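[1] I'll drop the sequence and a predicted model, then ask my questions.
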Amino acid sequence: MVSLLDRALLALSPKAALQRAAQREAARMIGMRSYDGGRNSRATYGWMAGSTSANAEVYGNLLALRNRARDLVRNNPHASKALRVLTNNIVGSGITALARTPDAAINKKIDALWKRFVEECDFNGQLDFYGLQRLAIRAMLEGGDTITRLRPVTNKKFAIPLKLQLLESDYLDHRKNGIIEGGKRVQQGIEFDSEGQRSAYFLFRDHPGEAPFNIPNSYISDRVPASTILHLYEIQRLGQIRGASWFAPGMIKARELDTYEEAELVRKRIEACVAAIVIGGDDENEMGITTSQANNGASDSGPSIVDSSGNKVEQFEPGLIAYARGGKDVKFTQPSVSRDYDAYKSSQLRSIAAAWDVTYEHLSGDLRGVNFSSIRIGLNEFRRSIEAMQWLTAVPMFFNPVWQAFHDFAQVSGALPANTPRDVEWTMPRFESADPKTDTNSDIAGIRAMLLSPQEAIRRRGGDPDQVLKDSADWHKKLEAAGVVSDADAAQTAKPGAGIVKGAEGGQPSETIVPPEHDDEVVAP
């Protein structure tokens, strides 16, 4: 519809009217090409999205998210299972390290010292380094971040004068905020220098949660140099300095599923309590209400529903038989069947599993309807997520810094020469194969095609290539000394198990398997 202004402009200046119409159409097209999610419409009504920074978002919900996540893990079986699944797959029984300097003798010495350190590194003297790994990852996933404090020791009995003290994120005094002298700033308990680098952490002397036990230092924090602190958390946004609980995205759905199951359980219990109802009095309808009450609301002298003792029914108990006044006919109750319960719960668990980055089968333990292909595809994606957490978060923020600190203290104490190379190789826990035979054949084909090295294939299974080689060589020597021929030794047999004749052209297999000390008596066919 053309407005009155457009008509007047058209009469006075057709050119200006044409330009106005063109600009209006251009504005309309720009609006059509915008993102639907950015428009104000009925679909986005009530959707409030702030433009706060990552740190402002974490700071505003830090305590609530952390406390609710821990409550979920304590009381929700699915949250507890998800945390175990993630921890088991990220750490397993331990992520191992091997020195990889160019000098084999130095590697051997470093590995021996590292083995001692692994056994002695716990500040509390309870776990080894592999146990601390598990605690560090678990605390990060549950609470958002893990603080590890490097504690020097003077006791000469330890190979490396260093201990690792793991602290929950509660120890970090998030109340400390502001600008301090020298152009430094403190944000959520972390001090940054004038260049924006971390210079210190403000840590409580005791866990704030110990306050109910009258621990006097629970709310007193001290400045600790950042060089003695390892801060482990997942960085999800640029500039983020604190971590959020892994359970944050699915927290509400998990809680709602809990309340739904509780309501469903109460309904089932009530239905199961009432065994029968006696109804059908002369002056009552089917609900046990007298005709006079139904017609004019007149009250009666006694309750309309009583138990077998004549007492008014105020609560349901198992095996209850309720009597309506004047009842003559017994009606047995039939508990209803919730046909949608399984479907609804499965749907909710799938959403929660997606939020927590585990598979539905991991979360529920339900393997119905799963075939080999579907579970393999699901596990492949899950493993990619686990590997990303291992190599992009855990290794650079925890494992490598621990290795560097180990070298620092080893060299200062004289256990290692100064300027010893610090090359290291981390071996992750292996993933169990859904089809070991197929995966093994695939690795063999990849190695023969030079697409995969034997070392990498061994590391994928959580092994040490050098140790596997040494063990294999030692075993083959024992077999040879005992006169035993095994098709595991390619120097003795071909793949089908036929013996290899030394000096035979092309390494062709012989017809007969013979011990190696008598192979000169065999004539090649």
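    Received the coordinates, thanks.
[2] from here on, contacts and neighbour counts on C-alpha atoms
    Will do.
[3] quick check, residue 97 in a strand?
    Yes - assessed with DSSP: H, G, I helix; E, B strand; the rest coil, residue 97 lies in a strand.
[4] show me the residues around it that make contact.
    424, 425, 426, 427 (CA atoms under 8 Å, 6 or more residues apart in numbering).
[5] Just the buried subset of those residues, written out for ChimeraX, thanks.
    In ChimeraX, this line selects whichever of the contacts of residue 97 come out buried by 16 or more other CA atoms under 10 Å:
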select :426,427
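[6] separation between residue 179 and residue 463?
    Residue 179 sits 50 Å away from residue 463, going by CA to CA, to the nearest Å.
[7] this is the other structure I want to compare:
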Amino acid sequence: MKLLQTIGSAFDRVVSVTDPVKAVQRAQARRVFAIYEAAKPTKQRQKQKANQSPSTLVGTSATALRAHARFLERNHDLSRGALRTLVNNVVGPNGIGIEPQPRRKDGTIHKEYAAALREARRDWQRCPEVTHRHSDAQMQRLVAKTWLRDGEAFTQTLMGRVPGLDHGTKVPFSLEMFEPDMVPLDYDDPGKFIRQGMEFNAWGRCRAYWVYKSDPREQLSWLNSTSALKRISADNVLHLAQMDRIGQARGISEFASVITRGEDLKEYEESERIAAKVAASMTAYVKRLASTETGYTGEGLEKDENGHVKPRDLYMEPGMIIDDLVAGEEIGMINSNRPNPNLIGWRAGQLRAFAAGIGTSYSSLSRDYNGTYSAQRQELVEQWVNYSVLADDFAAAFVQPAYDQFVIAAHLSGVVPIPLDVKPGTENDCLLVGQSMPWINPMHEAAAWEKLVQAGFASEVEVIRKRGANPNDVLEQIAAFRDSAKEKNLAFSSNAATKQTTVSVSAVPTELQQEAADNAQGKNDKTAD
């Protein structure tokens, strides 16, 4: 190797004299080879040669990953907890809210139309989907869980009169949820530009989905053919997919990169639990030494017909004394080293890696909240960015498109017609209200927001939304409460119309007056000094 390096260096010097440009190119090439060492396979690191297209990778792996992720959700507490944590922080208990903000032609918000849309949507949120089994928040959580676990979720929008369907709300608009198994991954027809159950145009835009008429997992295998499929226009399908690469058609499970670690954690913890259980059942044993060493003959013990000592039943209990041992016998204790003292540290490291891969926080996953206030807040702030990104993806692919069609259905049905003075194109403008980052120390957080509002760097509306509430609902609640309090001649410190009350000196007891005078005199004396 040294000989080759010497020859190469000599050759480089010759080239630098005869052709300097070529010498520079050789030097640059050598630096490139030195930089990209990761591309060279070694005995310790095998080269990954697979470089299929994103759709090919998804087509060969998505079904297996989806089934494995569902298995972990059913049978692994940590996986189930991680999925629940993601859904609760992305969607939350009330779902991603919508605040209508249609505009007039002068740019101001059309309050009357916005109020009518809010009222109609409040009625629709009671049973927004075809089965009437889920509210709007429940439906959002179910769709988000399917999206994160399976990699994608589908929803069909149904508007107006549909045979056999009762919308159940004033606005004739409903959603039909279905799992990704209903759109076959193995259905391809290049002649019709169909790839993995999706029909595309020449630019790669989806124009239709091919969906099973009934669940293929509940039918005989011979029904899983093209005759069992129906074509649904992409305009009527909300496709929420977890995308990793450009050009990817179908989604991949969020658990794809942590499935093996989760499975290892599950199996290892089960092994440790079984070992600890076995260790708790094993207490002691009677050791019989060789007769040549101690003269042990088993004399005095009951024997069988072959002259062997029969086993004795020794029942252990607190404070017991074993006094029936014979010569040559002693009690031996079993030490199993279980539970494993290194389990907690090893498990914590694995949980941190699992949490990083799945996109949730370690504290939420492990329920370990030890640490300083600064450390916990830093973890919460950094993790909340991931939750916000997922919430934005969910709202853009599911919540906003569903609301757009809701507004159209409300107009066409005459329930909430679009006023003539609404600026065209703004009738579906809205503010999406997601989950707010929780407060670790409410006293500090409230004081900080109060100072920001007083200084003019934030608004009351922003503070209300940061707490996860709707400003309009808060104003209505405050107004109704104060009207009720006024009727009963009650006043509270939260009443903005109540001015600061000044207590007269005569109303203060004499003892307090004297104490206040003494304090004032003391301050004057210090000032004089």
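    Yep, that arrived. Just so it is clear, the model here is predicted, and its values are computed rather than measured.
[8] Which one of residue 179 and residue 463 of the first structure is surrounded by more residues?
    Taking neighbours as other CA atoms under 10 Å, residue 179 of the first structure and residue 463 compare with residue 463 leading, 18 against 12.
[9] Please, which helix or strand holds the aligned residue in the second structure for the more buried one?
    Using TM-score structural alignment, the partner of residue 463 of the first structure in the second structure is residue 469. Counting by DSSP states H and E, there is no helix or strand that carries residue 469 of the second structure.
[10] Tell me the spacing between residue 469 of the second structure and residue 95 of the second structure.
    On the measure of CA to CA, residue 469 of the second structure and residue 95 of the second structure end up 12 Å apart.
[11] Equivalent analysis for residue 265 of the second structure, please.
    Here residue 265 of the second structure is placed at a distance of 32 Å from residue 95 of the second structure (CA to CA).
[12] who's more crowded, those two?
    Neighbours were counted for residue 265 of the second structure and for residue 95 using other CA under 10 Å; residue 95 has more, 22 against 18.
[13] which residues does that one contact?
    136, 137, 138, 140, 141, 434.
[14] Just the ones of those in helices?
    136, 137, 138, 140, 141 (DSSP state H).
[15] Tell me the residue in the first structure aligned with the first one.
    Just to be clear, that refers to residue 136 of the second structure. Per TM-score structural alignment, residue 136 of the second structure is aligned with residue 129.
[16] Nearest residue to that match in space, please, no chain neighbours.
    Spatial nearest neighbour of residue 129 of the first structure, excluding adjacent residues (CA to CA, 6 or more residues apart in numbering): residue 118 at 4.8 Å.
[17] residues contacting the aligned residue in the second structure for that neighbour?
    Using TM-score structural alignment, the equivalent of residue 118 of the first structure in the second structure is residue 125. Going by CA under 8 Å, 6+ apart, residue 125 of the second structure touches 135, 136, 137.
[18] Please identify which of the residues you listed is nearest to residue 375 of the second structure.
    For the contacts of residue 125 of the second structure, the residue nearest residue 375 of the second structure by CA to CA is residue 137; the value is 32.0 Å.
[19] I'd like to know how many residues surround that closest one.
    Residue 137 of the second structure has 19 nearby residues by other CA under 10 Å.
[20] what about the nearest residue to it once chain neighbours are set aside, which helix or strand?
    Excluding the flanking residues, the one nearest residue 137 of the second structure by CA to CA, 6+ apart is residue 95, at 4.4 Å. Assessed by DSSP H and E, residue 95 of the second structure sits outside every helix and strand.
[21] and if you look at residue 78 of the second structure?
    helix 77-90.
[22] Which stretch of the first structure lines up against that helix?
    So helix 77-90 of the second structure sits over residues 77-90 in the first structure, by TM-score structural alignment.
[23] Show me what counts as buried in the matching stretch.
    Under 16+ other CA under 10 Å, the buried positions of stretch 77-90 of the first structure are 78-90.
[24] Tell me which residues are up against that stretch.
    Residues contacting stretch 77-90 of the first structure (CA under 8 Å, 6+ apart): 72-74, 134, 137-138, 141-142, 247, 254, 356, 358, 362-364, 386-387, 389-390, 428-429, 431.
[25] And these, which of them are buried?
    Judged by 16+ other CA under 10 Å, buried ones among the contacts of stretch 77-90 of the first structure: 72-73, 134, 137-138, 141-142, 247, 254, 356, 358, 362-364, 386-387, 389-390, 428-429.
[26] can you tell me which of the residues you listed are in helices?
    72-73, 134, 137-138, 141-142, 254, 356, 362-364, 386-387, 389.
[27] What lines up with residue 165 of the first structure in the second structure?
    With TM-score structural alignment as the criterion, residue 165 of the first structure matches residue 176.
[28] For its match, give me its contacts.
    Going by CA under 8 Å, 6+ apart, residue 176 of the second structure touches 129, 130, 155, 156, 157, 158.
[29] quick revisit: adding distance to residue 379 of the second structure, write the ones in helices among the contacts of residue 95 of the second structure out as JSON lines.
    Putting those into JSON lines (distance: CA to CA, whole Å) gives the following:
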{"residue": "136", "distance to residue 379 of the second structure": "31"}
{"residue": "137", "distance to residue 379 of the second structure": "27"}
{"residue": "138", "distance to residue 379 of the second structure": "28"}
{"residue": "140", "distance to residue 379 of the second structure": "26"}
{"residue": "141", "distance to residue 379 of the second structure": "24"}
